[in-house]
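**Q** this is the structure alone, sequence omitted:
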């Protein structure tokens, strides 16, 4: 059977989602512990291959297994084996062949900025500290220009291998609560480093380095050098994925 899992993790100590030779990853930990639990070789496949240091509240993984264990019980059993910074939020059986990357979906990410004079040690792992004051209203205006279908080549890391850089952003909102500025982006898919480059660009807008209207010009140039810097990974959290036609 094919099993779908919702996986939450603190990405601080991992080299991203996908298995790679230069460090431990989320995928590697899941593969090892699922294989030990079920007594067979398990290879999971994720919906979003998050970067090193990026967090998630709801990444989706699928795998095939011959186990007799009910799919909804796997999450409970697996969590007994996983480290405390990875927790499966649920598991269920899906149709054979169902894969999260090939479904119509809406992904949501949040980028959090700690905007205050001094660092706060309790938020060092999940927010980007920026001590210069940021104008949230300007950031909101700039973010609005990103909504809709656009060619986001300017917001894609150089060298990324993709068929097209056109994506649809359903919503790009900026809110401030206390000292935390949250950039929340929902879209049908994201390019490599796209949300972090959006965040870096909006920080420049908020700091007055560029005008909100300049975002339209940045999109039109289709040139990575036109956009702002790539914001640090630890401020980014994948919030979740909504799928059509799946239980």
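**A** That came through fine. Keep in mind it's a predicted model, so treat the numbers as computed, not measured.
**Q** from now on I want contacts and neighbour counts done on CA atoms only, so please keep to that.
**A** OK.
**Q** which of the residues in the lengthiest strand in the chain are buried?
**A** Ordering each strand of the chain by length in residues (DSSP state E) puts strand 166-177 first. Neighbour-count burial for strand 166-177 flags 167-170, 172-174 (criterion: 16 or more other Cα atoms under 10 Å).
**Q** how close does the residue of the chain positioned farthest from its centre sit to residue 7?
**A** Ranked by distance from the centre of the chain (Cα atoms, centre = their mean), the top residue is residue 68, with 32.6 Å. Noted for residue 68: a distance of 22 Å to residue 7, by Cα to Cα, to the nearest Å.
**Q** would you map the helices across this protein?
**A** 26-38, 71-79, 136-144, 194-206, 214-221 (DSSP state H).
**Q** mind giving me the packing neighbours of the shortest one?
**A** Pointing back at helix 214-221 there. strand 148-151 (3 or more Cα pairs under 8 Å, 6 or more residues apart in numbering; DSSP states H and E).
**Q** one more to weigh against that first structure:
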């Protein structure tokens, strides 16, 4: 049977979603280890997004094929009993054998949180980027408008890849709260560190370190060096995957 699960996790102490060698703790690794104990077999799961080290998720989607005889509710309860307290399976359901969490995904939404307050929030320190500077959000919105649509985002990717770097960015939305700026990115898919580089670039625009129009040059040149810095992982969270 093929099962779809909705997973949330605090990525602070993990080396990202994807299983890695040398015994590094990852979200995929923890899930597979728990499922392996349950079934007595080697289990592999697929995730919709390979979040980086330190990145969080509220709406990660994964799927796994398990032997007959397990109920979705029973698997969910078993996982939540044996997973670490910073990982939780909030939903579990049986799906078509053809469902694949990554290949069938139509859109993903990431949220990046930036603290613009000069006083740090101790209890939010793992989930927000303490920039502690005032940003010109109007300029950031102007820059973001140039990014909407289908583009080659190679310049906003942290490494050269052989596959296509063309992605479609459906929206970039800004929400201003007291002492905090939230940026929500919804797109067809995202490249390695793409959201964090986009955020770093928009921050530089908001700090008057580059012009809003400069993002067009990054898109044209397809060169990482022309984009902004990579914002820290802790401010980023995968919110939703659409099918």
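**A** Okay, I see it. A quick note: this is a predicted structure, and the numbers were derived from the prediction, not measured.
**Q** just to revisit the earlier point, winner for burial among the helices of the first structure?
**A** Comparing the helices of the first structure by mean neighbour count (mean count of other Cα atoms under 10 Å), helix 194-206 comes out on top with a mean of 25.
**Q** circling back: ok, which of the helices of the first structure comes nearest residue 124 of the first structure?
**A** Counting by Cα to Cα, residue 124 of the first structure lies closest to helix 194-206 out of the helices of the first structure; the figure is 17.0 Å.
**Q** what sits up against the closest one?
**A** The contact list for helix 194-206 of the first structure, computed with Cα atoms under 8 Å, 6 or more residues apart in numbering, reads 109, 111, 133-139, 142-143, 152, 155-157, 183, 185, 210-212, 227-233, 236.
**Q** and the buried ones among those, selectable in ChimeraX?
**A** Applying 16+ other Cα under 10 Å to the contacts of helix 194-206 of the first structure, the buried members can be selected in ChimeraX as follows:
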select :109,111,134,136,138,139,142,143,152,155,156,157,183,185,210,211,212,227,228,229,230,231,232,233,236
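**Q** narrow the contacts of helix 194-206 of the first structure to those in strands?
**A** 109, 111, 183, 185, 236.
**Q** residues contacting residue 12 of the second structure?
**A** 53-56, 126, 234.
**Q** let's see it at 7 Å
**A** Applying Cα atoms under 7 Å, 6 or more residues apart in numbering to residue 12 of the second structure gives the contacts 54-55, 126, 234.
**Q** ok, residue 99 of the first structure next?
**A** By Cα under 7 Å, 6+ apart, the neighbours of residue 99 of the first structure are residue 62.
**Q** which residues are contacting stretch 112-127 of the second structure?
**A** By Cα under 7 Å, 6+ apart, the residues outside stretch 112-127 of the second structure that reach it are 12, 128-134, 179-184, 234-237.
**Q** now, which of the buried residues of strand 166-177 of the first structure sits nearest residue 27 of the first structure?
**A** residue 167 (26.0 Å).
**Q** circling back: buried ones only from the contacts of stretch 112-127 of the second structure, please, as a PyMOL command.
**A** A single PyMOL command suffices to select whichever of those are buried according to 16+ other Cα under 10 Å:
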select buried, resi 12+128+129+130+131+134+180+181+182+183+184+234+235+236+237
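**Q** what about stretch 17-32 of the first structure, start to end distance?
**A** 14 Å.
**Q** then stretch 152-166 of the second structure?
**A** Its first and final residues considered, stretch 152-166 of the second structure spans 4 Å by Cα to Cα.
**Q** which residues touch it?
**A** With contacts defined as Cα under 7 Å, 6+ apart, stretch 152-166 of the second structure is touched by 150-151, 167, 191-194, 197-198, 218-219, 222-224, 227.
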